[in-house]
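In: sequence first, predicted coordinates after that:
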Amino acid sequence: MTLFDQIRRDREKGPATGFAVATRWLRYRLPTGLFARSILIIILPMLILQTVVAFVFMERHWQLVTERLSAAVTRDISAVIELLDRYPGAEDFDQIVDVAASRLNLIVSREPGTELPPPRPRPFFSILDQILSDEIARQISRPFWIDTVGDSRLVEIRIVLGDNTLRILARRSEAYASNTHIFLVWMVSTALVLIVISILFLRGQIRPILALADAAESFGKGQRPPGGFSPRGADEVRRAGLAFILMRERIERQIEQRTAMLAGVSHDLRTILTRFRLQLALTSDGPELDSLNQDVDDMQIMLEGYLEFAKGEIEEDVGSLDLTVLFSKLDDDFALHGKTLTWRIEGESTVQVRPNAFARLVTNLASNARRYANTLEIVARQTPKWLVVTFDDDGPGIPADSRDDVFKPFFRLDEARNLDASGTGLGLAIARDIARSHGGNVVLEDSHLGGLRAVIRVPL
């Protein structure tokens, strides 16, 4: 089912609450694979934890350290202003500037005028501007202007002092906790290392599950797992893999036992039929003799049909089958019986299936159409994932309510396509059995030619 089908199905259920809408939104957008979901289970809590640490703990740490550093710088500036108020002379000013530069790491200068520049826009996510402004307003209580953006290493502060403006340059590192990012770098680097280790570990755990899925899919298609399959991974995955191997062995053993039993029964009955033929050959001719010979022939055909149905082809390996060659043989067979067959192939003509079994599947459906119709159209379409073969004929067709029943072994309609004097009622059953052994199916529909349409759909 596609995403649009799921959305349409949910809409048909009627209006939903906000929580249900949010749940559907997440379900449609979150990954569906086990590996991707496991990665999310690991990464999301780690991201949430780091976000909480960064925006709660670190923010408080930055704020506390920055408050103390800004308060210390502001006290130094306040001391310089106090000295300038007490000693306003020019010589005293030069000495105060030298002391501020050598002892307090402050570059102090005086400019005429009291006009301050317009306020600078505050940078996003910066606590220095707010804290330093609060400290200057609290300790100095004079008009001021600050700039923390211009020079990344210095902070410029201008304070109105009488008829002049005092310009002070302080080091940013002495007013702001600038080395806190080291903790963030270590935290993010450690998280990345842990994520890489988790990905490598998860890949090792997911790989056995994928191998088990591939083995089950191959077995469903009647194929052997590529390269063999052995349980690996965690204990639970090993148990699942071992259970799959035991199940596969039981199924194969049951099929072999069924085949061997019916082969033995067929062999024994053939021996009896051979004696019947010899005895009938020594009997004089007559109408009764012809009837007995016909009965023996019918029994021989029935035995072969039973054996063919039970034998299966699960032991056959996957190989290449050229549909062009197969359809050409069917074309010759139809021409021999005076019937019309047209076919075309869309895509590659070579497919990877079990050749003998798939050829029998196509032949059974084509022979069934040849027996009851005059015209048959075959269209084979091969995509990267599927092989679809469609059979359309102009025969009498099969009633819609009986199209599932005709695939049952030994089922026969009173007046329909599979009513044949020599038939066993196993043709369509064998066809569906082969299709399902490939992991696909055979379905019957109405044909545009007025008869029956049979569709083979198997994965590649």
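Out: Arrived safely, thanks for sending. Numbers count the residues shown, from 1 in each chain.
In: only C-alpha atoms for contact and neighbour calcs from this point on.
Out: OK.
In: what about the helices in the stretch 51-200 of the chain?
Out: Remark: helices assigned in the stretch 51-200 of the chain by DSSP state H, counting those that start in this stretch are 58-86, 90-103, 128-139, 181-220.
In: format the ones you listed as CSV; extra columns: distance to residue 291 and mean neighbour count.
Out: Shown next, in CSV, are the helices of the stretch 51-200 of the chain (distance: least, CA to CA, whole Å; neighbours: other CA atoms under 10 Å):
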stretch, distance to residue 291, mean neighbour count
helix 58-86, 101, 17
helix 90-103, 129, 14
helix 128-139, 111, 18
helix 181-220, 45, 15
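In: so for residue 164, which of these sits nearest?
Out: Residue 164 lies closest, by CA to CA, to one member of those: helix 58-86, at 11.8 Å.
In: circling back to that earlier point, distance to residue 277 added to the helices of the stretch 51-200 of the chain, as JSON lines?
Out: Formatted as JSON lines, the helices of the stretch 51-200 of the chain follow (distance: least, CA to CA, whole Å):
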{"stretch": "helix 58-86", "distance to residue 277": "100"}
{"stretch": "helix 90-103", "distance to residue 277": "127"}
{"stretch": "helix 128-139", "distance to residue 277": "110"}
{"stretch": "helix 181-220", "distance to residue 277": "43"}
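In: figure out which of those is closest to residue 368.
Out: Nearest to residue 368, of the helices of the stretch 51-200 of the chain and by CA to CA, is helix 181-220 at 26.5 Å.
In: out of the helices of the stretch 51-200 of the chain, flag the one nearest residue 162.
Out: helix 58-86 (9.4 Å).
In: could you give the angle of the closest one to helix 90-103?
Out: Angle, helix 58-86 to helix 90-103, by axes from the mean of the first three to the mean of the last three CA atoms, to 10 degrees: 150 degrees.
In: tell me what helix 58-86 is packed against?
Out: The helices and strands touching helix 58-86, judged by 3 or more CA pairs under 8 Å, 6 or more residues apart in numbering; DSSP states H and E, are helix 90-103, helix 128-139.
In: putting a second one here so we can go through both:
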Amino acid sequence: MDADRRDPAAASPSRDGADMHGLHPFMLLKRAMPRGLYWRSLIIIVAPMVLLQFVVTYVFLERHWQLVTERLSAKTVAEIALLLNEYQENPTPERAARISARASQSLGLPVAFLDGEQLPEAPSSASGLLADSLNDELRRRVARPYWINTGNYTDYVDIRIAYDGGVMRVLTPASHVYASNSHIFLVWMFSTSVVLIIVALLFLRNQIRPIERLAEAAESFGMGRDLPNYRPQGASEVRRAAQAFMDMRARIQRQIEQRTAMLAGVSHDLRTPLTRFKLQLAMLGDSPELADLREDVAEMERMLDDYLEFARGHQGEASELTDLAELIEEVREDSRRKGHEVRLELHGDLTLPLRRNAFKRCLTNVVDNAGKYAEHVWVTAIRDADKDGDGGSIDIFVDDDGQGIPDEQLEEVFRPFYRLDAARNLDKGGTGLGLAIARDIARGHGGDITLSRSPMGGLRAIINLPV
């Protein structure tokens, strides 16, 4: 079987590239957002916190740290200017020694007056906020040639100021001219934020888990599976939603049971007179008229069986892990005994939870429908790769080379009791319930059945089942 027949969507052009052009910014943001509630909630928590960190850091650096650095630089330069002016009043070695001793003891400033020295010829190796602050203060308060080096020492800033006959050198401790411990605040702030985010993640995980369990329970119920140990948990809103779901599930199951019991009773009441008719006809002998009556009675029995099967649906059968390949082989053997030749192509692991008997009825209805109106039938089963983080899906393609049906009636044929008047009657000799029952069973497993034109010339039925 060619690739186009196995994957009808493969030939359709993708519109993703075209759709990306001209999109509203909010639509682009919506597409970029994660799909899961947990990750969306995480973004809601983390994004404002990260933004707040940037704002606080910017304000701290621009306002607090810069202001503190400017004030410390102004204080240090004022002290240096005061010492230099005092020395200039009487520039003797004795005064230089006294000023150096007092500056070291009282101000923590190592000061040296180097007579006969000159400023280094190399340009000042200072840049950044500290250098800008020192330059502004030295130009404003000292008004003498100076030289600054902030790179040769890790804990000191080398400041040299020229005076008449020499150079005043000050090795200022770095802590005197800028806020050297400001990074402690930033480290503390970011560390605290990380701890808070981790705590928030743990609590968020506990809040999301009941919602995930509720979603799993709803999906399992939609696929005909059950979660016997499921109990409402989490916040009050989640508990209310879970309890409402459980009440709804109970009502649906009760209504199905009541409908099935009612129709079973009706079927039993109708079978009693039909049985009498059959007995009386058997006692009347053989004739063409009686043969027609017997056929009518048999047709009525088949109609009752179909009505009851449709009303019963797939309730009452437990889901079990099933090898779909083995089940398809059984359906092929059944079709072969009915005179239909079916060719198979099975790809990948086809094991999944199913209500085995119900799904066999679904597949049998579809294959028998194809065999009635075509010479050849192909059945292909393919397991699709996991694309969305779930278990993937299995697609079953049933193709035939019959006449097919008009496109406008591809959905109509799934309506109960619907019959085609065209050459291809999907329930020829039946009640018009075959495909309705098949789709009901497929949807009861969380999947669906769709019809389209087949590359083989006839009709294609696609049964999709989530794994």
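Out: Received it, and whenever you're ready, just let me know what you need. The structure presented is a predicted model; accordingly, all values stated were derived computationally and were not measured.
In: let me see the TM-score of these two.
Out: The TM-score (TM-score structural alignment, normalised by the length of the first structure) is 0.90; 446 aligned residues with a CA RMSD of 2.3 Å.
In: any idea which helix or strand carries residue 232 of the second structure?
Out: Using DSSP states H and E, residue 232 of the second structure sits within no helix or strand.
In: now do residue 330 of the first structure
Out: Here residue 330 of the first structure is assigned to helix 323-336, by DSSP H and E.
In: now residue 454 of the second structure: closest residue in space, sequence neighbours ignored.
Out: residue 460 (4.6 Å; CA to CA, 6 or more residues apart in numbering).
In: just to be sure, residue 228 of the first structure is in a helix?
Out: No. Secondary structure of residue 228 of the first structure (DSSP: H, G, I helix; E, B strand; the rest coil): coil, not part of a helix.
In: sorry, back to before: CSV please, covering the helices and strands packed on helix 58-86 of the first structure and showing distance to residue 399 of the first structure.
Out: Shown next, in CSV, are these (distance: least, CA to CA, whole Å):
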stretch, distance to residue 399 of the first structure
helix 90-103, 104
helix 128-139, 85
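In: and residue 33 of the first structure, which of those is closest to it?
Out: With distances scored as CA to CA, the stretch of these nearest to residue 33 of the first structure is helix 128-139 (46.1 Å).
In: if we can go back for a sec, any idea which of the helices of the stretch 51-200 of the first structure gets closest to residue 326 of the first structure?
Out: Shortest distance between residue 326 of the first structure and the helices of the stretch 51-200 of the first structure, using CA to CA, is found for helix 181-220: 24.5 Å.
In: re the thing from before, check the mean deviation of the helix holding residue 330 of the first structure from the second structure.
Out: Helix 323-336 of the first structure, aligned to the second structure and superposed, deviates on average by 3.1 Å (mean CA distance after the TM-score superposition for the first structure).
In: what packs against that helix?
Out: For helix 323-336 of the first structure, the elements it packs on are strand 340-346, helix 355-372, judged by 3+ CA pairs under 8 Å, 6+ apart.
In: please redo it, this time with the cut-off set to 7 Å
Out: Counting contacts by 3 or more CA pairs under 7 Å, 6 or more residues apart in numbering; DSSP states H and E, helix 323-336 of the first structure packs against strand 340-346.
In: average distance between the strand it packs on and the second structure?
Out: Compared with the second structure after fitting, strand 340-346 of the first structure has a mean deviation of 1.3 Å; criterion: mean CA distance after the TM-score superposition for the first structure.
In: so where is that strand in the second structure?
Out: Alignment of strand 340-346 of the first structure against the second structure: residues 341-347, by TM-score structural alignment.
In: again with stretch 211-221 of the first structure
Out: Under TM-score structural alignment, the match for stretch 211-221 of the first structure is residues 213-223.
In: for the matching stretch, the distance to its chain's centre please.
Out: Distance, stretch centre to chain centre, for stretch 213-223 of the second structure: 17 Å (CA atoms, centre = their mean, to the nearest Å).
In: list the residues that contact the residue of the first structure most remote from its centre.
Out: Computed with CA atoms, centre = their mean, the residue of the first structure farthest from its C-alpha average is residue 89, at 80.7 Å. Applying CA atoms under 7 Å, 6 or more residues apart in numbering to residue 89 of the first structure gives no contacts.
In: what's it aligned with over in the second structure?
Out: Looks like residue 89 of the first structure aligns to residue 92 there (TM-score structural alignment).
In: the helix or strand containing residue 461 of the second structure vs the first structure, average distance?
Out: For residue 461 of the second structure, the enclosing helix or strand under DSSP H and E is strand 459-466. Strand 459-466 of the second structure, aligned to the first structure and superposed, deviates on average by 1.0 Å (mean CA distance after the TM-score superposition for the first structure).
In: where in the first structure does that strand fall?
Out: So strand 459-466 of the second structure sits over residues 452-459 in the first structure, by TM-score structural alignment.
In: what does the matching stretch rub up against?
Out: Taking CA under 7 Å, 6+ apart as the rule, stretch 452-459 of the first structure contacts 385-395, 397-398, 435, 438-447.
In: name the nearest residue to the counterpart of residue 160 of the second structure in the first structure, sequence neighbours excluded.
Out: Under the alignment (TM-score structural alignment), residue 160 of the second structure maps onto residue 158 of the first structure. Leaving aside its sequence neighbours, residue 158 of the first structure sits nearest to residue 167 (CA to CA, 6+ apart; 4.6 Å).
In: mind listing what that neighbour touches?
Out: Applying CA under 7 Å, 6+ apart to residue 167 of the first structure gives the contacts 108, 109, 110, 157, 158, 159.
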